[in-house]
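Q: no sequence on this one, just coordinates:
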């Protein structure tokens, strides 16, 4: 409730005596203590602790994560701990990266409460059946969080193994969720057809919590992104900084200069403003910190339109674009 100056309600007589009325300046000054200026309201509310709700889940996922793709074991622990110092609370690893144990070590040595850190891993291929595949998932969870621990999110890393492989991995992850070893399950590199297939494996309304795909201005994968967003599937962006391959791009450089930021920071900020969860990766301490320094500026409509205009479709992928058939 706004409190009017006392002169407005002290008495009927005082109110009708216009000489007692406060000036417009005084009124504005008074109201300014209660009303947020429009310029402040238009500023981004994003920060490194911002989260998305996950579909059909009681849990949330941080809007930015730290990737450890093939981070060497001797560096992975140091890099994760540096990421924690920089404010990251979300680590993205995989069985294929061969550093789950190092991620777990970094978490244990950080002194941070387990519930404050969001950990994602992925399974690349199944074992001979659902039960043995489930055990493979549990092995990963124990590397990450100990015998009685859990992973926040576990993904099928790729659909490329075929329908039976996808089915086995999904059912194994579903069991891991039911057993409390994993809180949420999802997919990576899945196209529309692969996601639709899940309903034939599981219940008709079953959906992944997350689809992690390659995303950056040169590979925007709009068809699958739109599909996921309509179904409230969170879209994660790997390779958000294009592995530094576009660091010298003139268009990107001009926007970076405009905001007094590095090209990588512009790309991560673009990803955030598109509603993705970017997963920048680095083992360079200064870059780890710099990649998190993206909350003191905002790309305007012209910046976003310019970056959106760089899309090359599947040709712009440096790893892979999904198949939507």
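A: That came through, no problem. Computed from a predicted model, the values in this text were never measured in an experiment. Numbering: from 1, shown residues only.
Q: from here on, contacts and neighbour counts on C-alpha atoms
A: Fine.
Q: quick one: contacts for the residue nearest the centre of the chain?
A: Geometric centre of the chain, nearest residue: residue 277, 2.2 Å, by Cα atoms, centre = their mean. By Cα atoms under 8 Å, 6 or more residues apart in numbering, residue 277 lies in contact with 62, 63, 64, 65, 234, 235, 236, 237, 271.
Q: Also residue 170?
A: residue 156.
Q: how close does it sit to residue 45?
A: 36 Å (Cα to Cα, to the nearest Å).
Q: pretty sure residue 310 belongs to a strand, no?
A: No. Checked against DSSP: H, G, I helix; E, B strand; the rest coil, residue 310 lies outside a strand; its state is coil.
Q: Am I right that it is in contact with residue 218?
A: Yes. Taking Cα atoms under 8 Å as the definition, residue 310 is a contact partner of residue 218 at 5.3 Å.
Q: Looking at those two, which is more packed in?
A: Ranked by neighbour count (other Cα atoms under 10 Å), residue 310 and residue 218 place residue 218 first, with 21 against 16.
Q: Please name the nearest non-neighbouring residue to that one.
A: What sits nearest to residue 218 in space, not counting adjacent residues and going by Cα to Cα, 6 or more residues apart in numbering, is residue 311, at 4.2 Å.
Q: mind listing what's buried in stretch 224-244?
A: 224-225, 228, 232-242 (16 or more other Cα atoms under 10 Å).
Q: In strands only, show me these.
A: 234, 235, 236, 237, 238 (DSSP state E).
Q: all helices for the stretch 51-200 of the chain, in order.
A: Using DSSP state H, counting those that start in this stretch, the helices of the stretch 51-200 of the chain run over 73-86, 100-110, 130-145, 163-178, 192-201.
Q: Next, format those helices as JSON lines and append distance to residue 92.
A: Output for these, formatted as JSON lines (distance: least, Cα to Cα, whole Å):
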{"stretch": "helix 73-86", "distance to residue 92": "10"}
{"stretch": "helix 100-110", "distance to residue 92": "9"}
{"stretch": "helix 130-145", "distance to residue 92": "11"}
{"stretch": "helix 163-178", "distance to residue 92": "17"}
{"stretch": "helix 192-201", "distance to residue 92": "21"}
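Q: Looking at those helices, which is nearest to residue 267?
A: Among the helices of the stretch 51-200 of the chain, the nearest to residue 267 by Cα to Cα is helix 73-86 (18.2 Å).
Q: Below is structure B, check it against A:
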């Protein structure tokens, strides 16, 4: 029987995280706040930004605008994530970057729910120094939770063996789709109580017309995008779909009213393939 999918799931800190987030990568800067507010009105409570995206302040502004208009929704109901790029790795540079990201949003939303190291594409020393800075940011009250992104098993093992590890990463955010299942990484994270966030769950639209997806969309009377997002949810991942269009944002969130059978979840895609919707090399393979 397919697992029940809820609106939130517990992290290893026993804090909840919403099970769908809106990715804000490449949103038009002058429309970001408006798009975030639209998503909140639809029901989203989770937003995924990054220093690299250049829209942290605008994303937080959209959250603040919504909260001002909706007094029955609280800041604690909304989950805001940002990420640190390798150009800011190393203890001092990471701490400065975290404080800069915090300064951009503190007036509007007060704190950061989650900060991730954006990619392991750096050196072991810098990765670990940067993670130590994130831990110190937690203790300073700047951020509530910390994690990583694009980490392969070797990077995760390196971090978990770090003598100065105080706070295990709550998530590892990686690109996931039925043709890019990262079975080794997802199983390792499951064994170590680290949640998987799935970016590019719609593969930049690259395989929405794949016959397997079209067949399931017809079977369940849903769109291909809804099938992909629901597949992620039933696999236990936290998908982060992105769109600038209100009707697509709504469509991507309307996935809690149906279930895909266990067999269909298992059969969709190919566990051995490596189909990347996003450009570039596989960051989980970084040394």
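A: Arrived safely, thanks for sending. Remember, it's a predicted structure, so these values are computed and weren't measured experimentally.
Q: TM between them?
A: TM-score for the superposed chains, counting by TM-score structural alignment, normalised by the length of the second structure: 0.90, backed by 279 aligned residues with a Cα RMSD of 2.1 Å.
Q: sorry, back to before: would you turn the buried residues of stretch 224-244 of the first structure into TSV with distance to residue 109 of the first structure?
A: Output for those, formatted as TSV (distance: Cα to Cα, whole Å):
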residue	distance to residue 109 of the first structure
224	39
225	37
228	36
232	35
233	33
234	30
235	30
236	27
237	28
238	26
239	28
240	28
241	28
242	31
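Q: And for the residue in the second structure that residue 113 of the first structure lines up against, nearest residue in space, chain neighbours not counted?
A: Here residue 113 of the first structure is matched to residue 74 in the second structure, going by TM-score structural alignment. With sequence-adjacent residues excluded and distances taken as Cα to Cα, 6+ apart, residue 74 of the second structure is closest to residue 67, at 6.8 Å.
Q: contacting residues for the one you found?
A: 73, 74, 75.
Q: Tell me the counterpart of residue 143 of the second structure in the first structure.
A: By TM-score structural alignment, residue 143 of the second structure lines up with residue 182.
Q: what's near enough to touch its match?
A: Residue 182 of the first structure neighbours (Cα under 8 Å, 6+ apart): 141, 150, 151, 152, 153, 154, 173, 176.
Q: buried sites along stretch 155-164 of the first structure?
A: 155, 156, 157, 158, 159.
Q: contacts for it?
A: 94, 120-125, 166, 169-170, 185-190, 194, 210.
Q: Distance to residue 83 of the first structure added to the contacts of residue 277 of the first structure, as CSV?
A: Converted to CSV, these look like this (distance: Cα to Cα, whole Å):
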residue, distance to residue 83 of the first structure
62, 14
63, 15
64, 11
65, 9
234, 22
235, 22
236, 18
237, 18
271, 19
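Q: Closest one to residue 260 of the first structure out of these, please.
A: Proximity of the contacts of residue 277 of the first structure to residue 260 of the first structure was ranked by Cα to Cα; the top entry is residue 271 with 18.1 Å.
Q: what's the burial count for the closest one?
A: 25.
Q: For the residue nearest to it when sequence neighbours are not counted, give me its contacts.
A: Spatial nearest neighbour of residue 271 of the first structure, chain neighbours left out: residue 278 (6.0 Å); criterion: Cα to Cα, 6+ apart. For residue 278 of the first structure, the contacting residues are 63, 64, 65, 236, 237, 238, 240, 268, 271, 272, by Cα under 8 Å, 6+ apart.
Q: Not counting residues beside it along the chain, what's closest to the counterpart of residue 69 of the first structure in the second structure?
A: For residue 69 of the first structure, the aligned position in the second structure is residue 25, judged by TM-score structural alignment. Nearest non-adjacent residue to residue 25 of the second structure, counting by Cα to Cα, 6+ apart: residue 53, 5.7 Å away.
Q: Assess the claim that the one you found and residue 26 are in contact.
A: Yes. Counting by Cα under 8 Å, residue 53 of the second structure does reach residue 26; the two are 6.7 Å apart.
Q: start and end residues in the first structure for stretch 207-215 of the second structure, please.
A: Stretch 207-215 of the second structure maps onto residues 246-254 of the first structure, going by TM-score structural alignment.
Q: mind checking the end-to-end distance for the matching stretch?
A: First-to-last residue span, stretch 246-254 of the first structure, Cα to Cα: 13 Å.
Q: any idea how far it is from the chain center?
A: Distance of stretch 246-254 of the first structure from the chain centroid (Cα atoms, centre = their mean, to the nearest Å) equals 24 Å.
Q: now do stretch 238-249 of the first structure
A: 17 Å.
Q: Could you do stretch 58-68 of the second structure as well?
A: On Cα atoms, centre = their mean, the centre of stretch 58-68 of the second structure falls 19 Å from the chain's centre.
Q: Okay, buried residues for that stretch please.
A: 58, 59, 60, 61, 62, 63, 64, 65, 66, 67.
Q: Quick one: map the third one onto the first structure.
A: Aligned counterpart of residue 60 of the second structure in the first structure: residue 104 (TM-score structural alignment).
Q: mind listing what that match touches?
A: Listed by Cα under 8 Å, 6+ apart, the contact partners of residue 104 of the first structure are 143, 144, 145, 146.
Q: rerun that using 10 Å as the cut-off
A: 77, 80, 110, 119, 140, 141, 142, 143, 144, 145, 146 (Cα atoms under 10 Å, 6 or more residues apart in numbering).
Q: Determine which two of those are furthest apart.
A: 110 and 140 (19.6 Å).
Q: What does residue 306 of the first structure correspond to in the second structure?
A: Matched by TM-score structural alignment, residue 306 of the first structure corresponds to residue 267 in the second structure.
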